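[1] Sharing a model that was predicted from the sequence below.
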Amino acid sequence: MKINTRTDEYDRLLARHHAMRLRRQILSPEGASAARPAIGPGGTVYDGYGDQQLIMSRLDLVTPFDVLIEQLYAFMFQRRPYLRPLFPESMEFQQDHLARMFRYLIENLHRLDHVLAVLRQLGGDHRKLGVWPAHYLAFEEALAVALRSRAGAGWSVELEQAWLRMLRFAVKAMVDGAESAITEPPYWHGQVVGHERRGPDVAVLRIRTGQPYPYRAGQYATIESPLLPHTWRQYSMACAPRPDGVLEFHVRRTAAGGVSEALVERTRAGDAVRLGPPRGVMTAVDDPRDVLLVAGGTGLAPLKAILGELAERRARGQRAHLFVGARSQADLYDREALARLSGRFPWLEVTPVTGGGAGSEPGPGPLPDALGERRDWSEHIAYVSGPPGMVGAVRATLLASGVPADRIHHDPLVAAARD
């Protein structure tokens, strides 16, 4: 069983890699741009495409990543026990998150400009965890040991150097991101001023921070509950910035014992939380075109915030259409608020779409089909938010229908740190 799982993950990543390479060749027949070394942080030259080829050629030696990462952390904590308090008590989510980041890096080394933006933001976020540049050296040492142990006799110096070059590129970008955010607080103290259940597994939290929290409609924050120290999860603000400074979050309870469960079931008005810096690139753009918003589950939150900003500066005649996907009618947790929005804004049309996995992680659900059946969206500005699978499927549908890529806005499709 272990061998089959390992082979399946390797085959999946390899197939995705070949598909991306074929796409690059179609878009640029000579392939020159894909193979040309890129400029990394600090002006250094890093051939991400070359390392991508080498790592992918023997990825089967170290996948699935779960065993590799278990060995990595076991060695690091054995050699550097003082690092253990920087991590949550349960390492399950942390290990899963690192596996997703490894996959993301390997799959995107051919487009370093995209990777740099994600890594710089990640480095700024890591300041709230108490991570310093010296800690990355310990991580590199542990990764090298784990790679050799996991790969066994098939390992080589060339492969190890490719992995370490990839890691050093990522670390340099993260350190640069942390340094560029030095004037920004690593976190904000907040107090829950409202906690409202919107269903058996969804709560709306309203939080006021002790200091002004500067964000834009469509962005998200990481939240830490004192019930789970050192454990941070991403939740989008569901309102545009307000005069009273109160932030609104929509939280769906998922994994037992996680942050979402703590916030939904065990948090009350008056409780303290901490918020990391605002992040995310899916913010409202100043464009007079009609707007399409597509939400899956609690992905509705940032789109409500964007609608709030749109209402304040809407161009004359501009209209908006909001599709909200959920697994069932019962999962449309914000129906009353959506009805109020429709009544308040005559320029807004709301279409609920139920069935499949529209509001959950397993699949995209019926949202892509619903979009294809309705109308031509090629002249719209689009905002898409929800589980990565849904966002990817909706994006593909919109691209196929003629919406230019630069008019489809969503956060990078790196699996979000949510539970």
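    Great, that's in hand. A quick note: this is a predicted structure, and the numbers were derived from the prediction, not measured.

[2] Going by C-alpha atoms from here, please, whenever you check contacts or count neighbours.
    Noted.

[3] helix, strand or coil for Val384?
    With DSSP: H, G, I helix; E, B strand; the rest coil as the basis, Val384 sits in strand.

[4] That one contacts Thr298, doesn't it?
    No - at 11.8 Å, Val384 does not count as touching Thr298 under the criterion of CA atoms under 8 Å.

[5] quick one: buried residues of the lengthiest helix in the chain?
    Ranked by number of residues, the top helix in the chain under DSSP state H is helix 2-27. Buried positions in helix 2-27, judged by neighbour count with 16 or more other CA atoms under 10 Å: 6-7, 9-10, 13-14, 17, 24.

[6] take the one below as the second:
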Amino acid sequence: MTDPTDAYEEYRVLLARQEAKRLRRRLLTPDAPDVPDAPDIHHTHEVHDTRDSRDRDVLGSVDARPPRTAPGRDGADDQRLITESLALVTPFPELIADLYAALFERHPYLRGLFPESMAFQQAHLERAFRFLIDRLDRPDEVAAFCTRLGRDHRKLGVRPVHYDVFETALVEALRRRAGTWWREDTEQAWRRMLRRAVTAMVRGAEAALAERPFWDVTVTGREERGPDLAVLRVAPAEPYPYRAGQYALLQSPLLARAWRPFSVACAPRADGELEFHVHRTGPGGVSDALVTRTRVGDPLRLGPAQGAMTLQEGDRDHDAVVVASGTGWAGARALLQDLARRRVPGRVAHLFLAARTREELYDLDAVAAWEARAPWLRVVTVLGAAAEGDAPAEAVSRHAGWPPSGPVFVSGPPALAATVRGLCARGLPADRLRHDLTAAAATTPDLPDRTAGPGGTAARVA
């Protein structure tokens, strides 16, 4: 068994070498963009070095040059090879279990970077793999997704060197799963996919070096709004910048290193406090800790504000449409507050609240108060089994004028992606749609069998 002291010493050596290589590269080519160190893809198995075997095992590889793509290979080629290999290496839960087993066996000190329950992380990684494979032929989408992911991973203590050992563990797991059927060209396609992602993640983290990875906040208020649903008010220790409609990742000290996205339920306030609507989606997750075990005075951590579901220049000159399901009402509420501040006389806002049953609707007194004091607001309730599917899109086309001239916001669980597809199928231009359903679902699930969107609501039909 490896002595823990030796393991951490290996880790310090690994970090020191990584930083030395980065410094040398910057001194030699000061104008070159920073990229993560990674072994050259053509020399993965033919490395000759005078260092001892222990050093090579720590590094995973000793040839540390920027990742590159082989001539004639693009994302579509790699996508085809990887897709063809899935039958050999999946199901994903087993592949990912093998990956982490290899990672922690070789580098046990890395276990401390992960939550106690690996179910959270395994579900997160499966969704990330699916996202990358599905969009490998769309490099701009992959780059945007991974840049954001790298920015988020700063608060977890992830360093560029960690991606090297992760790649080694992934390849070991792929070979173990496929056995004698494994092919070299397929392995290189997986490596290239990972390195494309890593390059964007590192650049995202580097670009955000001047940004804070998180804020310490204190719970100042707590209200129950229904079964398994709580409204939390928090006060940051220092000013927290965000825009109405954005979401942020929350962490409770009760679950170290586990983060989950929630929409901020208010536009920026003079007192600096924020509000979050949290629906408990099951036992043991972040939402459970926040709803059942968090009280006034407790500390939490809050990641940087994210998301594109915000008002833009020129929106005030048009009517707006907001579709919300479950605690997606939180993001909708913030947008309505922002609209009230910015609105132009004669412009209206249409709010569509969707739920499978009336009992699932909450905060109806607040909605009624909005209707009473805001004659420019039109509220439509959409009930039924298709409330997170095509029904909201149908309601928008019937009640809001078609096509809407202004922005259409969709706030709630990832299942509302069916609503987005329904709106697009009816001819709504893509540049009018604003939502963060895919981003949060791909990066930060709460529990392995439920998917949480920025609104903090479980996707009940996923």
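    Nice, I can see it. The model shown is predicted, which means the values in this text are computed figures rather than measured ones.

[7] Quick TM-score on the pair, please.
    Between these two chains, after superposing, the TM-score reads 0.86 (TM-score structural alignment, normalised by the length of the first structure); 375 aligned residues with a CA RMSD of 1.9 Å.

[8] For burial, what's the neighbour tally of the aligned partner of Val408 of the second structure in the first structure?
    Matched by TM-score structural alignment, Val408 of the second structure corresponds to Ala382 in the first structure. When neighbours are defined as other CA atoms under 10 Å, Ala382 of the first structure has 27 of them.

[9] Show the end-to-end separation of stretch 189-207 of the first structure, please.
    Using CA to CA, to the nearest Å, the end-to-end distance of stretch 189-207 of the first structure comes to 10 Å.

[10] With Ala368 of the second structure as the reference, measure out to the counterpart of His135 of the first structure in the second structure.
    Using TM-score structural alignment, the partner of His135 of the first structure in the second structure is His162. Distance, His162 of the second structure to Ala368 of the second structure, by CA to CA: 51 Å.

[11] likewise Leu95 of the second structure?
    Applying CA to CA to Leu95 of the second structure and Ala368 of the second structure gives a distance of 50 Å.

[12] show me where the second structure has helices.
    Along the second structure, counting by DSSP H, helices occupy 4-28, 53-59, 75-89, 92-106, 118-134, 139-153, 160-178, 184-207, 286-292, 329-342, 364-373, 391-399, 417-425, 437-443.

[13] neighbour count winner among His162 and Ala368 of the second structure?
    A side-by-side neighbour count of His162 of the second structure and Ala368, using other CA under 10 Å, places His162 first with 15 against 12.

[14] Compare the helices of the second structure and give me the one nearest Phe276 of the second structure.
    For Phe276 of the second structure, the closest of these is helix 329-342, at 7.0 Å, according to CA to CA.

[15] between that closest one and helix 364-373, how many degrees?
    20 degrees (axes from the mean of the first three to the mean of the last three CA atoms, to 10 degrees).

[16] Ala269 of the first structure touches Glu196, doesn't it?
    No - using CA under 8 Å as the test, Ala269 of the first structure is too far from Glu196 to be in contact (9.5 Å).

[17] Now which residue in the first structure aligns to Arg56 of the second structure?
    Checking TM-score structural alignment: Arg56 of the second structure goes with nothing.

[18] Kindly report the same for Gly326 of the second structure.
    Using TM-score structural alignment, Gly326 of the second structure lines up with Gly297 in the first structure.

[19] Its match and Met390 touch, don't they?
    No - counting by CA under 8 Å, Gly297 of the first structure does not reach Met390; the two are 10.1 Å apart.

[20] sorry, back to before: kindly reformat the buried residues of helix 2-27 of the first structure as a markdown table containing distance to Thr351 of the first structure.
    Formatted as a markdown table, the buried residues of helix 2-27 of the first structure follow (distance: CA to CA, whole Å):
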| residue | distance to Thr351 of the first structure |
| --- | --- |
| Arg6 | 42 |
| Thr7 | 42 |
| Glu9 | 37 |
| Tyr10 | 39 |
| Leu13 | 36 |
| Leu14 | 38 |
| His17 | 36 |
| Arg24 | 36 |
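
[21] hang on, Pro364 of the first structure packs against Arg395?
    No - applying CA under 8 Å as the test, Pro364 of the first structure and Arg395 come out as separate, 10.9 Å apart.

[22] Need the counterpart of Leu98 of the first structure in the second structure.
    Residue pairing (TM-score structural alignment): Leu98 of the first structure is matched to Leu125 of the second structure.

[23] okay, now that match: neighbour count?
    19.

[24] Would you mind measuring from it to Ala210 of the second structure?
    For Leu125 of the second structure, the distance to Ala210 of the second structure - CA to CA - is 27 Å.

[25] ok, Arg197 of the first structure - contacts?
    Residues counted as contacts of Arg197 of the first structure (CA atoms under 8 Å, 6 or more residues apart in numbering) are 203-204, 264.

[26] If I align to the second structure, which of these are still contacts?
    For the contacts of Arg197 of the first structure, the contacts that are reproduced in the second structure, applying both residues aligned by TM-score structural alignment, their matches' CA atoms under 8 Å, are 203-204.

[27] what's the neighbour count on Arg374 of the first structure?
    8.

[28] What sits closest to Ala205 of the second structure if chain neighbours are left out?
    In this structure, Ala205 of the second structure finds its nearest non-sequential neighbour in Arg151, 4.5 Å apart by CA to CA, 6 or more residues apart in numbering.

[29] Please identify the residue in the first structure that aligns with Ile82 of the second structure.
    Checking TM-score structural alignment: Ile82 of the second structure goes with Ile55.

[30] That match and Ile381 of the first structure: what is the separation?
    Applying CA to CA to Ile55 of the first structure and Ile381 of the first structure gives a distance of 38 Å.
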